[in-house]
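A.B. asks: Show me the folded form of this:
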Amino acid sequence: MDWVSDKDTGLLGIESLAIDPSSPNKLYLSAGIAYLNGGASAILKSDDYGQTFKRIDVTSQFKVHGNGMGRGNGEKLQVDPRDGKILYIGTRANGLFKSTDEGLTWHRLDSLDVTTTNNKNGISFVLLDGGRIFVGVSRYGDNMYVSSDGGKSFSLMKGGPSKLMPGRAVVANGKLVVTFAQGAGPHADKAKGEGMEEGGVWQYDIASGRWADISPPLNRAYAGITVDPGNPQRMIVSTISHYQMRGGIGDQFYETLDGGKSWSSIVANGVQIDSNGVSWIAGSFIHWTASIEFDPFDTRRLMVVSGNGVFVSTDIHAAKPVWKFEDMGLEESVPLNLVSIPGGPVISAIGDYDGFRHTDLTQYSPIHTPTMGTTWGLDFAALNPNVVARAGSAMYLSHDMGISWKKTASMNGIKGQLALSADGKVIVHCPEKLTTCYRSVDEGGTWSEVQGLHTERGRAVADPVNPRKFYALADDRLLVSTDSGASFAPTAAVLASAKGSKAVRAVPGREGDVWVALYDGGLVRSADSGESFSALNNVRYAAAVGFGKAAPGADYPTVYIWGEVGGVRGVFRSTDRGASWLRINDDQHQYGGPGDAQFVVGDMNTFGVVYMSTAGRGIVFGKPKT
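C.D. replies: Model (predicted):
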């Protein structure tokens, strides 16, 4: 999926996948995210094991939401094992669809009278077996259906649990075995009455049409289920959103050897978590366990998709089984900020897991401690680079380039963005969801309201040379502070667009030299602290701009953008202040563009190295070919 451009970022949200059992080289993905690219949705088809994909747009027929509630249910997409030309997909709001030409076209099966559900998850799974189509619907009451005639008609599978919702299912020994939960998951949604406190495992005898409760002894929401391909009497199920710490495990796992008549825990005696050198997973646990699978070649081996990655146990029956974190190259972290400190490390901030202090880009790096979860704000003092600050649910300061951190005494609001004055003596913080920003001159001991900086998602940026100067954007105006962030006022210049980036970028080592990415308004630069701006006419579109170490022999930092030059969109580099540009990525390496954080930051210690944010693909970096 590295080929996805920023025009199609939502395609990185994969809701379901299916492999053609008769032609395993054929892979199908349903892709889209409701809040990105206008909800554009597609079926992605590969004939070469996922090396390349053909995009089949389905937006006008149904929408996919790979980050919606119920995203762990499934699979919603299936290939008919008897005829690889036939596919089915359960949708969130438009019912069940069928394709008879390998996914190229789709038509709705009106015989199943199901559309949307209260939780907007719709059909939670489709399962094909022996000519039958089983459909689970993400609601209470009537929620299980079966067709025996290719979808021409469906009948309600009466007798199942009426106060639970189906999540996943397998067929084992002539029976459909379904995991149920009090909601769609992966977490509770109390506003919609989905608590996730209860659930179960139920079995439907296909021949007799009767349901039976075969739940393990723990009454919790269940999700993951897998059946031993060599022994249909043996299954393993997992809870979901169950936070019972037991040697690293949050969710619980139960195994049956007799088709559900009895169950035993495979984690009751504790487990060992092998973090595999990943500092941010150490001490964490397996949770949101929506999907589990036996290794078909070695059924002692179990693979688990957790909310924080993929875990694998090679012997689930060991006295204290080891679960190893196998997430190299699969991380789905959301980068939110990054700085490269001259003479120091790269420091990052990400969603959920704080961020890291990077000294070797080829290795996992230590997580910031103390931890606080999602971290947006991050900055260092340009003239005193030992001083670094970060903001999330709390605010922390470091005086040793991020090796150690101390929590500030106070903070107004949470998260948001912050800026450190060039000398590190002033913090300007703009909290999340507030239009008031605050200033501290005593390392967060006390705060005063900043005058003139009242904008949604405000973001102050420090001048790297003058400790008394800060910048910020407000619609189509640049705001400047010359009193150490106490007050801001607009300059006379009017920007070409009010819909550009929220971040003005200051050129390292130069006072008053700032650049602004204006999206369709292009790229502009000011050399006089915003009193006037000049457009770089060779850049037609710019989503992000940043700076890195100057090229050998150059006297100005290297400029990087995610933008459009000469009708081509990508990552570009300029070593002559934007007079000319060199594209440094290609169409196969776009990563969905700069995502939520919208940053492209050059390394300040190595020329040519650049870092880019993504929408859930982690931080990508590039370096010149040697």
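A.B. asks: CA only for contacts and neighbour counts going forward, please
C.D. replies: Will do.
A.B. asks: ok, residue 269 to residue 319 distance?
C.D. replies: Taking CA to CA, to the nearest Å as the measure, residue 269 and residue 319 are separated by 7 Å.
A.B. asks: Could you verify my assumption that residue 539 touches residue 562?
C.D. replies: No. Counting by CA atoms under 8 Å, no contact exists between residue 539 and residue 562, whose distance comes to 10.1 Å.
A.B. asks: where along the stretch 101-250 of the chain do the helices fall?
C.D. replies: Using DSSP state H, counting those that start in this stretch, no helices are assigned anywhere in the stretch 101-250 of the chain.
A.B. asks: So residue 9: helix, strand or coil?
C.D. replies: Assigned state for residue 9: helix (three-state reduction, DSSP: H, G, I helix; E, B strand; the rest coil).
A.B. asks: give me the element the closest residue in space to it that isn't next to it in sequence is part of.
C.D. replies: Counting by CA to CA, 6 or more residues apart in numbering, the nearest residue to residue 9 once its immediate chain neighbours are dropped is residue 592, at 4.5 Å. Following DSSP states H and E, there is no helix or strand that holds residue 592.
A.B. asks: Tell me how many other residues crowd residue 592.
C.D. replies: By other CA atoms under 10 Å, 23 other residues sit near residue 592.
A.B. asks: what's near enough to touch it?
C.D. replies: The neighbours of residue 592, taking CA atoms under 8 Å, 6 or more residues apart in numbering as the test, are 2-10, 12, 614-615.
A.B. asks: same thing but at 7 Å, please
C.D. replies: Under the criterion of CA atoms under 7 Å, 6 or more residues apart in numbering, the contact partners of residue 592 comprise 4-6, 8-9, 614-615.
A.B. asks: So which of these wins on neighbours?
C.D. replies: Result: residue 614 is most packed of those (other CA under 10 Å), 27 neighbours.
A.B. asks: Could you look up the SS state of that one?
C.D. replies: Going by three-state DSSP, the secondary structure assigned to residue 614 is coil.
A.B. asks: That one reaches residue 589, doesn't it?
C.D. replies: No. Look at residue 614 against residue 589 with CA atoms under 7 Å: they stay out of range, at 11.8 Å.
A.B. asks: of all the contacts of residue 592, which two lie farthest apart?
C.D. replies: Checked with CA to CA, those reach their widest spread between 8 and 614, with 12.3 Å between them.
A.B. asks: Can you list the buried residues in stretch 570-579?
C.D. replies: Residues 570-578 are the ones in stretch 570-579 that count as buried (16 or more other CA atoms under 10 Å).
A.B. asks: To compare with the earlier structure, here is another sequence to fold:
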Amino acid sequence: MSASLIKPTSVVCKEPNPGGPEDADRCPQPTSTDLKMSFYVGLTLALAALVRAAPAANTGYEFNSVAITGGGYITGFIAHPAEENLMYTRTDIGSTYRWNQTLDKWIPLTDFISEADVNLFGTESFALDPNHPERLYLAQGRYITSNNSAFFVSSDYGETFDIHPAPFPMGANDLGRNNGERLAVNPFNSDEIWMGTRTAGLWKSDDRAKTWSNVTSIPNAFANTIGIVFVIFDPKKNGTIYAGATAPEGLFHSTDGGASWSPVPNQPSTWEVTVPANTTGPQSTAPQPMKAVLSSEGVFYITYGDYPGPYGVTYGAVYSYNTNTQEWQNITPNANNSSPPPFEPQAFPNGGYCGVSVSATDSNTLVITSLDRDPGPAIDSLYVSRDGGKSWKDVAQLSTPNVEASGGYWGHSIEQAALKNGTPVPWLSFDNSPGWGGYGAPSPIQGLTKFGWWETALLMSPWDSEKVMYGTGATIWASDNILSTAEESKAADWYIKAQGIEMTACLELSSPTDGVHLLSGLGDINGYAHFDLDTPQPMFSLPVASNLDGLDWAGHHPEYIVRIGQSHLNNTPETGCHFGAISTDGGHDWEPLATCIPPMNSSSTFTAGTIAVDASASCIVWSAGNWLNRFLPTSNVSGPYYSSDQGKNWNSPTGLTVQTPNITTDRVQDATFYSYTDGVWYLSTDGGRTYSSKPGTEIGLPSGEGAKPIVDFKRAGHVYLNLAERGIYYSSNFGSSWKKVTGDNITAALFTVGKAAPGKKTPALFIWGTVESGGKTGLYRSDDNGANWTRINDDAHQYGGPSVIQGDPRVYGRVFFGTFGRGILRADIRKGSKKGGVAPGTGGI
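C.D. replies: Presented below is the predicted three-dimensional model:
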């Protein structure tokens, strides 16, 4: 995909109201708090002048995803009623995808986003033009704390975009991202676009999102960092618009095209709930709108909560509002109108409601989802009504095998966790592990995958009401017979419909010389041994990690793998250390480490740090991470702990007294570990017991901070250091002396090595960075130990920049590319082609 060359347009700006809570459920927030009026200033020229993909030099490359299938939070769906199978899905950190019926997969649309503009790799909201199916609008920006947000405008189904800076911040990964849609196109004027913002009220554009003006006629701007969460036009009444805000009595309407606004009369102003004993009541004085749909007969169906979501909602409701009669009805599922009845002993679980969709042909047929019942004992449900909400069928209960034994943990059988063609997505079982803090995916019932959590994206097909799909915090589930099965109180047939979506946050990658192709450590969903790069693989078995921080393998025994990660499970002598595990069969099976290193020997949620195993698989070194950042050293009375008995006992070394993340092992010589920390080179040849050291400036290294050594996997003592703007340095004698192997203008943010080019002794070098002054940031390869470099990606394949890169020691030219929000990519030399450029059509698997 590419973008049309544009000139940044002027915008009418109003200073937003900064402040408010930050959503940090997935990752640390950006540090910038600049919410000044000139938000478009942060939109770099690289994005403001995006051009069609420039070819890469020399040998052509192609990019494909390493298949996980899903892996993150699906926040919304939209579909065009006039064009069958035209639908899109948005994600919190992975942007937007379009469904391709012919290819039977979702196609990513914004892989051209550069590293400088990575904040734009989240879709706050999106909209379609009812009169022009080919037109697509994306409101892009992950965090309101960033001064970089924009509108992506396409006239060709998202194949290319014009990019227009936005005069207000957006928060696709902030609190309230489950609501919407904030963005809407006037069905009576296709040039007129409206947007409900988080911090600056309601805005309007008369030129297809190029310029914007603040709509000051609405009585309240709701500048509370959540703000106005949906805008809906009545397609039968020119000039009638509705806007919903995260606030009690937050539904407003206009009948004169937005010139004046007033609250919708008689909307819910109090909670019609009974607060159970020994519990707190709702967090808001009245229900707050979350999502809404307008039926073909003019009936609004609105879901409510007492908190913005997607987490923290404890009470909720569902109402209908007939715009023709101005009548309100409380249609919340309850013990009197829902079948099967609510799970006992709870009279009805706490939690709100969010997802809602209505049939295009029957105003009385709709589906809704609850929100935040997890962890239960009864978890979130999907409900179907055929009578406008008078009665409901609890589809989650009906779909659960052996519901009596489930204990309220509604779920799909693991056999249903497969694509429609039968390809399994086995990791969705989460190995039925114990849950970790907050909202998590593991089902405690063997054989079940959890029915879902954060089920806020919901779509009843506008072309066939039997078809429904809903998104979760991990994937998309779909059914083609939801109405007929619910009518008969039977289980619907379900399958996974997330193929092509890769939106994991990658923390760690490793590629052994034999056995498994790739090992990955991911945010939120543990990690994987990728024996097949093209099909979903099982998740690492117990012990699970919410974030997997470290991976390593033994040079002479690549089937021996160690891993460490954040765990919310208690570590006891009976169960071992759940922060780490060992596999002796290439990543199939795992055993917890017998004990943790002292800083981790508790049920803390600290970052696990860095781990390395020597070539003989006899010595393990584990260095604790800073509790906020695994890449920062931790001051400690000990250096990196070592074990010579497979993690049964850990001891402190001499000669290195910092818990440094910059620790690695030689792949060829046994018992050999390296570290370059605070400008000092350390070498251990006795399994991490003792370290000798030399100041870097005495052995050919420049002054400055340290870096993690990267080793040649074939030759002992051959080591590289990436010192960013100071260059890449190389040693062939265990670090006794060093020489710079890159030119003065080469700056590498990330560095890795891979299989040597034919006839070469040194490995292929890969960097993410620049190779000339003022040059483009990109992915580059050198086959002559850093003397010359070739760019191997292009402007269409940037993915917001990588979080980690990893060369393949077995396949020349291959490098793995881990991202924050776009999963794991692999770049391969195109077979049978010596032409330059990146192969088209390889945006997703």
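A.B. asks: How close are the two chains, by TM-score?
C.D. replies: Scored against TM-score structural alignment, normalised by the length of the first structure, the superposed chains reach a TM-score of 0.90; 608 aligned residues with a CA RMSD of 2.7 Å.
A.B. asks: now, which of the buried residues of stretch 570-579 of the first structure lie within strands?
C.D. replies: The strands, defined by DSSP state E, take in 570-574 from these.
A.B. asks: quick one: residue 111 of the second structure from residue 169 of the second structure, how far?
C.D. replies: Counting by CA to CA, the gap from residue 111 of the second structure to residue 169 of the second structure is 21 Å.
A.B. asks: Tell me which of these two has more neighbours.
C.D. replies: Between residue 111 of the second structure and residue 169, counted using other CA under 10 Å, residue 169 has the larger neighbour count: 30 against 22.
A.B. asks: The more buried one pairs with which position in the first structure?
C.D. replies: Aligned by TM-score structural alignment, residue 169 of the second structure pairs with residue 63 of the first structure.
A.B. asks: I'd say that match and residue 38 touch.
C.D. replies: No. Contact between residue 63 of the first structure and residue 38 fails when scored by CA under 7 Å: they sit 10.1 Å apart.
A.B. asks: Need the outlier residue of the first structure, farthest from its centre.
C.D. replies: In the first structure, residue 208 marks the outermost C-alpha relative to the chain mean, sitting 43.6 Å out by CA atoms, centre = their mean.
A.B. asks: so what's the aligned residue in the second structure for residue 556 of the first structure up against?
C.D. replies: With TM-score structural alignment defining the correspondence, residue 556 of the first structure maps onto residue 762 in the second structure. Applying CA under 7 Å, 6+ apart, we find residue 762 of the second structure in contact with 756, 785.
A.B. asks: now with 10 Å?
C.D. replies: Under the criterion of CA atoms under 10 Å, 6 or more residues apart in numbering, the contact list for residue 762 of the second structure reads 712, 714-715, 718, 753-756, 783-786.
A.B. asks: What of residue 88 of the first structure?
C.D. replies: 18, 76-80, 96-100, 103, 106-109, 126-128, 133, 151.
A.B. asks: Just the buried residues from those, in PyMOL please.
C.D. replies: Selecting in PyMOL just the buried members of those, where the criterion is 16+ other CA under 10 Å, is done with this command:
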select buried, resi 18+76+77+78+79+80+96+97+98+99+100+103+106+108+109+126+127+128+133+151
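A.B. asks: Skipping adjacent residues, who's closest to the equivalent of residue 375 of the first structure over in the second structure in space?
C.D. replies: For residue 375 of the first structure, the aligned position in the second structure is residue 548, judged by TM-score structural alignment. Spatially, and ignoring its direct neighbours in sequence, residue 548 of the second structure is nearest to residue 565 (4.0 Å; CA to CA, 6+ apart).
A.B. asks: Now for residue 330 of the first structure: which residues touch it?
C.D. replies: Residues in contact with residue 330 of the first structure, defined by CA under 10 Å, 6+ apart, are 309-310, 617-618.
A.B. asks: do that again at 8 Å, thanks
C.D. replies: Under the criterion of CA under 8 Å, 6+ apart, the neighbours of residue 330 of the first structure are residue 309.
A.B. asks: helix/strand/coil for it?
C.D. replies: coil.
A.B. asks: Which of the contacts of residue 762 of the second structure are still contacts in the first structure?
C.D. replies: With both residues aligned by TM-score structural alignment, their matches' CA atoms under 10 Å, the contacts of the contacts of residue 762 of the second structure that the first structure also has are 712, 714-715, 753-756, 783-785.
A.B. asks: quick check, nearest of those residues to residue 307 of the second structure?
C.D. replies: Scanning those for proximity to residue 307 of the second structure, where the rule is CA to CA, the winner is residue 753, at 47.9 Å.
A.B. asks: Now do the strands in the stretch 501-626 of the first structure.
C.D. replies: 504-506, 514-517, 523-526, 534-535, 539-548, 558-565, 568-574, 582-583, 600-602, 610-612, 620-622 (DSSP state E, counting those that start in this stretch).
A.B. asks: Ok, which of the ones you listed comes nearest residue 179 of the first structure?
C.D. replies: Distances from residue 179 of the first structure to each of those were compared using CA to CA; the minimum, 37.3 Å, belongs to strand 620-622.
A.B. asks: if we can go back for a sec, need the contact list for the match of residue 375 of the first structure.
C.D. replies: Applying CA under 8 Å, 6+ apart to residue 548 of the second structure gives the contacts 507-508, 521-523, 526-527, 563-566.
A.B. asks: which stretch of helix or strand covers it?
C.D. replies: Using DSSP H and E, residue 548 of the second structure maps to strand 547-553.
A.B. asks: For that strand, give me the average deviation versus the first structure.
C.D. replies: After superposition onto the first structure, strand 547-553 of the second structure lies on average 1.1 Å away from the residues it aligns with, using mean CA distance after the TM-score superposition for the first structure.
A.B. asks: Can you name the element that comes right after that strand?
C.D. replies: Following strand 547-553 of the second structure in sequence order, the next helix or strand is strand 561-566 (DSSP H and E).
A.B. asks: helix or strand right after that next one?
C.D. replies: Next helix or strand after strand 561-566 of the second structure toward the C-terminus (DSSP H and E): strand 577-583.
A.B. asks: what residues does that following strand touch?
C.D. replies: The set of residues that contact strand 577-583 of the second structure without belonging to it, under CA under 8 Å, 6+ apart, is 543-545, 559-567, 569-571, 589-596, 600-601, 608.
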